[in-house]
Structure formats: structure tokens, C-alpha cells
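1. Kindly generate the corresponding structure for this input.
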Amino acid sequence: MQIEPTTLIGKSVRLEPLSLKHIPSLAKVGLEPKIWRYMRYGKVETVEQLTEWVQDILKEQAQGTDLPFTVIYQASGAAVGCTRYLHIEIEDRSLEIGGTWYGLDYQGTLVNTECKYLLLRHAFEELGCIRVWLKTDLRNLRSQRAIEKLGAVKEGVLRNHMILPDGHIRDSVIYSLIPQEWPAVRLKLEARLAAGK
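-> Next comes the predicted model:
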């Protein structure tokens, strides 16, 4: 399994390697407090905070543990959010899809469905992953529904998993997919995308 920056292209979105050049466009959609509520990064409400966040993520990429993407909406060419591979385990052929956020106007749309489809397809069909996992805050019911709608299997809850910047002790719900499940999940996601759901 070899992880390198790459561009993943779908019908409505394009996932480009995250870079500092994306900051002005990301700032137009990403400075809403609601976006960051359940994230471990704390508040990102200014361009300076967003720049610091991008720089931190790029440092993690340089260490080989993360591969971040900017989500570009094809119709406008604008950045509408970010997502990434993280906790990359080369020897175990495993990674997490996470750190995902979208501007408020793009939440609950096909943007997330297509992003996850592109990331999962690349992970299983190009990288040869034997496990792809996702996690979310136990309080984030919207995220749990979205992950379950993908067809991921709920593995359980990590209790007192992390302390967020606001002091909240977070429980995390863990989901995963394995190669044997991918063909059925792929068909389901392709049908949803074709139907515009």
C-alpha cells in the first residue's frame, strides 16, 4: 500500500490534495462555529485559525499519517470543505476516513455521498486496503446517520475516548468496512448517486 497525494474526480465533486492555496476559498464556507462543534480542533472562526488548521494537517501529511483533500464543487470550481485519510497504517493496509467538514449549504447533500464513494473506491480498489474505518462523536447523530447510510458496520463505542478543546469528554462511535462488503456498498452508493439521493 503506497499513499501519495492524488486527485479523485467524480461527477459533482473533485478531491484535490489540500494546500495553502485553498485557504481563501475554504474561508468562504468554513468559518461557521456549527461546522467545528464536534471536531477535536476547537474553534475555527478566523482566516488565521483556518490557516493554522491547514498547516497542522499538512504537517501530519508530511509525517505520513494523513492524506488530506480539499473538496471542490465541480459546477462552481469553489472549495466547499475538506476530508482526509488519517491513521494510515501501511503494514496493516488500514486507514480512517475522517476529519470531514463541509460548508453549511453543502451538508446533507450528495457532496458527502460522492466524497465517501471516491475515497472508499480509491482505498479498496487502488490502495488495497483491508479495513477502512470511520468515527464520530456519540452526540453527532447526523454524522452517525450519514455513516450508517453508507453501509458501514457499527463496531461499538470508545468511551471517554478524547477530551475536546472545550473540556468535553467525548465518546466516539466506530464504524468500518472491509473488502468483502465493498462490492455491495459500491453498488448502493452508485445507485444513490445516479438517483440524486
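
2. Please count neighbours and contacts with C-alpha atoms only from this point.
-> OK.

3. which residues touch stretch 68-83?
-> Stretch 68-83 is contacted by residues 11-19, 22, 25-26, 29-30, 57-58, 61, 84-86, 97-103, 106, 111, 115 when judged by C-alpha atoms under 8 Å, 6 or more residues apart in numbering.

4. mind redoing it with 7 Å?
-> Residues from elsewhere that reach stretch 68-83 (C-alpha atoms under 7 Å, 6 or more residues apart in numbering): 12-18, 25-26, 29-30, 84-85, 98-103.

5. so of those, which ones are in helices?
-> Among the contacts of stretch 68-83, DSSP state H puts S25, L26, V29 in helices.

6. The longest helix seen in the chain: how far from the chain's middle?
-> Across the chain, the longest stretch assigned as helix under DSSP H is helix 47-62. Relative to its parent chain, helix 47-62 has a centroid offset of 15 Å by C-alpha atoms, centre = their mean, to the nearest Å.

7. To compare against the first, here's the next sequence to fold:
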Amino acid sequence: MFKFTGLEGKQVALKALEKEHSIPLFECSRDPEIWTNYPTKINTIEDMDSFIEKAIEARERGDQFPYVVFDKERDEIVGTTRFLRISEENNNLNIGSTWYSSKVWRTRVNTETKYLMLKYGFESLNTNRIEIITTIENKKSQRAIERLGAIKEGILRRKYNNMDYVIYSIIESEWKDIKTRLEGFLSEGSYETSNGKKHK
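-> All right, here's what the predicted structure looks like:
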């Protein structure tokens, strides 16, 4: 049986999403550009409350496991992500519903978050496949997914919220090389810190 836990890296800690995270998540999500290509929009604190309530309900059903992303360097919550479409029967799941404060764009936050989730998925849950999808208009997200080393499989037409999506996947036999790739990214010192300095 899949068992999910919090995850922690050098800069980020992924903590189980709870109702009390509504205000910090709302406060870090006020840049309108965050929602340009996201399937839904969060405009009010009530929208955020609903977003969290639905995520917790999905966790209780066993369909999803949502996290808040805590940036240890900034000492604040900077976004959210989750495991979703969890299928123990087929031994696979998705990573998705991810968005971050624009303050951490082009930092190591997303790379480390994905690394922690992929590592947990393949090495602790022993899944054989992890999918990542994004809207067809979200070129920035597609580039980020491709940078991970995920394989583009095709287009899902009118899949969710009447929108088209691009589907990517990583399978278990590919994980070793992708893990090495991501660890290289995270250790090469090419990311800016919150203070504009390079990571070592």
C-alpha cells in the first residue's frame, strides 16, 4: 500500500497541505502571471479555501497527496504541488497541480521539489511510471518538465477543464539516469538564492 510522508531537501521541505495553509498560500499567489496558463484561477481567499478543501477531500479518498512547498531559505511557504491520480493497482501516479510564487521562479525550488517527489515515487513507493502533464499553452512549464528528462508522449485533447494538455512520463528504467541528471543540476551551483547569490 502506498504510504506518503513529508519530504525534505537542502532548500525545500514538502509538508502535507492543511487548512491553516490557506492564508500563506494566498499571500504568495498574488502575481497574476501565476494563473495565466493554470487550468483554474484563485482570485480570493475563498477560492483558496475551496482549493485546499478539495485537495484534502481527494487525499482522504486516496486519490491525491497534496503538499505545500516551504522554502527554508526564505522561511516561508512559496507554493504547492501534489501526487495525484494515484493508482496502486497499476503502480503509477502523477505529479501535478503545481504552482509557485513568482519570487522563486528560476531558482532551485522546482528542480529540488521534483527531485524529491520523483525519488520518493521510484525509490520508496517503487512505482513503475510517473506522469507529469501541463496545459498546451504553458510553454514555460513544458520546458521545465523537459529539462527534468521526462519523455513527451503526446496531447490529451479537452482532458480537464475543457483544455488541451501535453503528457510526459518517466518510467522506472529511466530513473537512474534522470536522478543523476537532477543531482547534477542541484550541485552545480547554477541557481540563484533568495539573495541573488549563487548556490554552491
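
8. hang on, the earlier thing: tell me roughly how far the longest helix of structure 1 lies from structure 2 on average.
-> When structure 2 is superposed, helix 47-62 of structure 1 averages 0.9 Å from its matched positions, counting by mean C-alpha distance after the TM-score superposition for structure 1.

9. and that helix, which stretch of structure 2?
-> Taking TM-score structural alignment as the measure, structure 2 aligns residues 45-60 with helix 47-62 of structure 1.

10. Where in structure 2 does stretch 85-93 of structure 1 fall?
-> Stretch 85-93 of structure 1 corresponds to residues 83-91 in structure 2, going by TM-score structural alignment.

11. Show residues contacting that stretch.
-> With C-alpha under 7 Å, 6+ apart, stretch 83-91 of structure 2 has contacts from F2, D63, Q64, F65, P66, N92, L93, N94, I95, G96, T127, N128.

12. Just the helices from structure 1, written as ranges.
-> Counting by DSSP H, the helices of structure 1 are 23-29, 33-36, 47-62, 110-121, 141-150, 182-195.

13. what's the angle from the last one to helix 110-121?
-> The reference is to helix 182-195 of structure 1. Helix 182-195 of structure 1 and helix 110-121 are oriented at 150 degrees to each other (axes from the mean of the first three to the mean of the last three C-alpha atoms, to 10 degrees).

14. Please, a PyMOL command that selects the buried ones among the contacts of stretch 68-83 of structure 1?
-> Only the buried members of the contacts of stretch 68-83 of structure 1 enter the following PyMOL selection, criterion being 16 or more other C-alpha atoms under 10 Å:
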select buried, resi 13+14+15+16+17+18+25+26+29+30+84+85+98+99+100+101+102+103
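
15. Narrow the contacts of stretch 68-83 of structure 1 to those in strands?
-> V13, R14, L15, E16, P17, R84, Y85, G98, G99, T100, W101, Y102 (DSSP state E).

16. What residues does the fourth one make contact with?
-> So that's E16 of structure 1. Counting by C-alpha under 7 Å, 6+ apart, E16 of structure 1 makes contact with T6, T7, L8, F69, T70, V71.

17. likewise the third one?
-> For L15 of structure 1, the contact set (C-alpha under 7 Å, 6+ apart) comprises T7, L8, I9, F69, T70, V71, I72.

18. Out of these, the closest to R192 of structure 1 would be?
-> Within the contacts of L15 of structure 1, proximity to R192 of structure 1 (C-alpha to C-alpha) peaks at I9, which comes in at 17.2 Å.

19. Give the burial count for that closest one, as a bare number.
-> Residues contacting I9 of structure 1 under the criterion other C-alpha atoms under 10 Å number 15.

20. From E27 of structure 2, how far off is the corresponding residue of structure 2 for it?
-> With TM-score structural alignment as the criterion, I9 of structure 1 lines up with E8 in structure 2. Between E8 of structure 2 and E27 of structure 2 the computed distance is 23 Å (C-alpha to C-alpha, to the nearest Å).

21. One more: Y120 of structure 2?
-> For Y120 of structure 2, the distance to E27 of structure 2 equals 29 Å [C-alpha to C-alpha].

22. ok, these two, which is more surrounded?
-> Shown here are Y120 of structure 2 and E27; by other C-alpha under 10 Å, Y120 has more neighbours (16 against 13).

23. what residue of structure 1 matches up with the more buried one?
-> Aligning on TM-score structural alignment places Y120 of structure 2 opposite H122 in structure 1.
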